[in-house]
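> Provided below for reference: sequence and predicted model.
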Amino acid sequence: MIMIDDAFVKHLKNVLFIDIETVSQVPDFELLDERLQKLWLKKAVYLNNEENLSDGEFYLKKAGIYAEFGKVLCIGVGGIMFDEENKPSLRVKMIGGDDEREVLQAFKKIVEKHKAGSNLMLCAHNGKEFDFAYLCRRMLVNGIGLPRVLQISGKKPWEINHLDTLDLWKFGDYKHFTGLDLLAAIFDIPSSKSEISGDQVNHVYHVEKDRAKIERYCAADVVVLTQLYMKMNNCALIEEENIEVLL
């Protein structure tokens, strides 16, 4: 692994590593607004229901993935800092709560006040197709203006300050999807799936009522994401004792 040079240090100081966890807007399909119920059933026709789940069960399994029927429960935000010898440390902060609007406003405040200013970059795994788009959609639904780093309308591709580790791994192979956990495995990065996996989040929130477990999982994903980005840039992993998670 190469040493981190000054140019890459400067780059990393401008990057926030993020991960979001989303859930269905209500814990029971019958609690959904009647108009939205009809629209969900119309959408569900085109989704893969291999297990032949009931309308209610299928809603709980899939709705959180779609910004029209889900909400942002928590956002993990990670930033890298350096000492005088350019040794990196990572700090991860969790933004979570049952009130989606408050979560989104808190995230917006962080990105707008970041010292990188207009040079701020956001990094996520599959962020271009999920995290970034989901955040934008839910902010608009909640009447929140998009922060500059999420404003992409009218911008050229190279003007958009978004990094996506999935996109980086594709190397132009657009049909190739690789999950974060698989990439963590092949790069020998500890997994974030110790307590739960992504497909259990809705159940843990609505049935187990354990948001703290989800936030720990989200924070662990931010750590894995950051370590993966380091590996993808041929750098050593950030040492565990230099990683701080603020839940």
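Alright, I've got the coordinates.
> contacts and neighbour counts: CA atoms only from here.
Fine.
> I'd like the distance between residue 106 and residue 93.
11 Å (Cα to Cα, to the nearest Å).
> what sits up against stretch 8-20?
With contact meaning Cα atoms under 8 Å, 6 or more residues apart in numbering, stretch 8-20 is reached by 72-82, 86, 116, 119-125, 131, 218-219, 221-222, 225-226.
> take the one below as the second:
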Amino acid sequence: MASPYPLHTILFLDIETVSQYSAFGELPPEWQELWRHKAEALLRDKLPATPEEIYGRSAIYAEFGKVVCISCGVLSGPPAGRKLSIKSFYGDDEKDLLTRFCDLLNKLGIGGTKIPLRPQRKGIRLSLSLPAHGHPQYEAAFRPEPLG
């Protein structure tokens, strides 16, 4: 099925996350309790397991994971000679990684509706501006905003 949007207007994203701590035992005591609470909900009506046994899943939950890599791509050129341009941002410092990603996206344009993208746990909030429906070009503006 063909996309209703021209391919050159789509920003393709791949975001990789990891757990903030490599093992459950490394979590500070208050975070261990938070994970236990989360695990109770995850394990409800499932096979028996402990919070420690399922900690490997924590990377996909915003409050327990962190972004370590964002790759984005755009297609350009005519269909017969279309090129894919890819840029990746990676590193252990999530705030720096997200700020560098925001800087790139700010170059793509400015839209209208703000959508918060990350939880506010790390002292940074990202806002995304999107164009009105049906706009012929993709436009996204990300802006790190200090929490305060």
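Alright, I've got the coordinates. The model shown is predicted, which means the values in this text are computed figures rather than measured ones.
> before we move on, the earlier item: mark which of the contacts of stretch 8-20 of structure 1 are part of strands, please.
72-82, 121-124 (DSSP state E).
> what about residue 185 of structure 1, distance to residue 216 of structure 1?
In terms of Cα to Cα, residue 185 of structure 1 sits 20 Å off from residue 216 of structure 1.
> likewise residue 89 of structure 1?
For residue 89 of structure 1, the distance to residue 216 of structure 1 - Cα to Cα - is 19 Å.
> go on, residue 148 of structure 1?
28 Å.
> Look through structure 1 and tell me its longest helix.
As assigned by DSSP state H, the longest helix anywhere in structure 1 is helix 211-232.
> by contact count, what packs against the following helix or strand past that helix?
Downstream of helix 211-232 of structure 1, the next assigned helix or strand under DSSP states H and E is strand 243-246. With contacts defined as 3 or more Cα pairs under 8 Å, 6 or more residues apart in numbering; DSSP states H and E, strand 243-246 of structure 1 has these neighbours: strand 88-96.
> which of the contacts of stretch 8-20 of structure 1 count as buried?
Among the contacts of stretch 8-20 of structure 1, those buried by neighbour count (16 or more other Cα atoms under 10 Å) are 72-80, 116, 120-125, 131, 218-219, 221-222, 225-226.
> neighbours around residue 186 of structure 1, how many?
8 (other Cα atoms under 10 Å).
> can you check residue 58 of structure 2 too?
Neighbourhood size, residue 58 of structure 2 [other Cα under 10 Å]: 23.
> what about the aligned partner of it in structure 1, distance to residue 243 of structure 1?
By TM-score structural alignment, residue 58 of structure 2 lines up with residue 63 in structure 1. Using Cα to Cα, residue 63 of structure 1 is found at 33 Å from residue 243 of structure 1.
> wait, residue 184 of structure 1 sits on residue 230?
No. The criterion here is Cα atoms under 8 Å, and residue 184 of structure 1 misses it with residue 230 at 11.5 Å.
> residue in structure 1 matching residue 37 of structure 2?
Here residue 37 of structure 2 is matched to residue 42 in structure 1, going by TM-score structural alignment.
> what comes into contact with the helix or strand that match falls within?
Per DSSP H and E: residue 42 of structure 1 is located in helix 34-44. Residues from elsewhere that reach helix 34-44 of structure 1, judged by Cα under 8 Å, 6+ apart: 29, 30, 55, 59, 69.
> Can I get these in JSON lines including neighbour count?
Output for those, formatted as JSON lines (neighbours: other Cα atoms under 10 Å):
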{"residue": "29", "neighbour count": "20"}
{"residue": "30", "neighbour count": "11"}
{"residue": "55", "neighbour count": "16"}
{"residue": "59", "neighbour count": "21"}
{"residue": "69", "neighbour count": "20"}
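> Out of those residues, the closest to residue 21 of structure 1 would be?
Nearest to residue 21 of structure 1 among the contacts of helix 34-44 of structure 1 is residue 69, at 13.8 Å by Cα to Cα.
> Now do the SS call for the residue lying closest to the closest one once chain neighbours are set aside.
Nearest non-adjacent residue to residue 69 of structure 1, counting by Cα to Cα, 6 or more residues apart in numbering: residue 63, 5.4 Å away. Assigned by DSSP: H, G, I helix; E, B strand; the rest coil, the conformation of residue 63 of structure 1 is helix.
> hmm, back to that, more neighbours, residue 106 and residue 93 of structure 1?
residue 93 (18 against 14).
> Spatially, what comes nearest to that one if we skip its sequence neighbours?
Sequence neighbours aside, residue 246 is the residue nearest to residue 93 of structure 1 in space, at 4.8 Å (criterion: Cα to Cα, 6+ apart).
> That neighbour: neighbour count?
Residue 246 of structure 1: 13 neighbours (other Cα under 10 Å).
> likewise residue 17 of structure 2?
18.
> so which of the ones in strands among the contacts of stretch 8-20 of structure 1 comes closest to residue 110 of structure 1?
Checking these against residue 110 of structure 1 with Cα to Cα, the nearest one is residue 77 at 9.1 Å.
> Cheers, nothing more for now.
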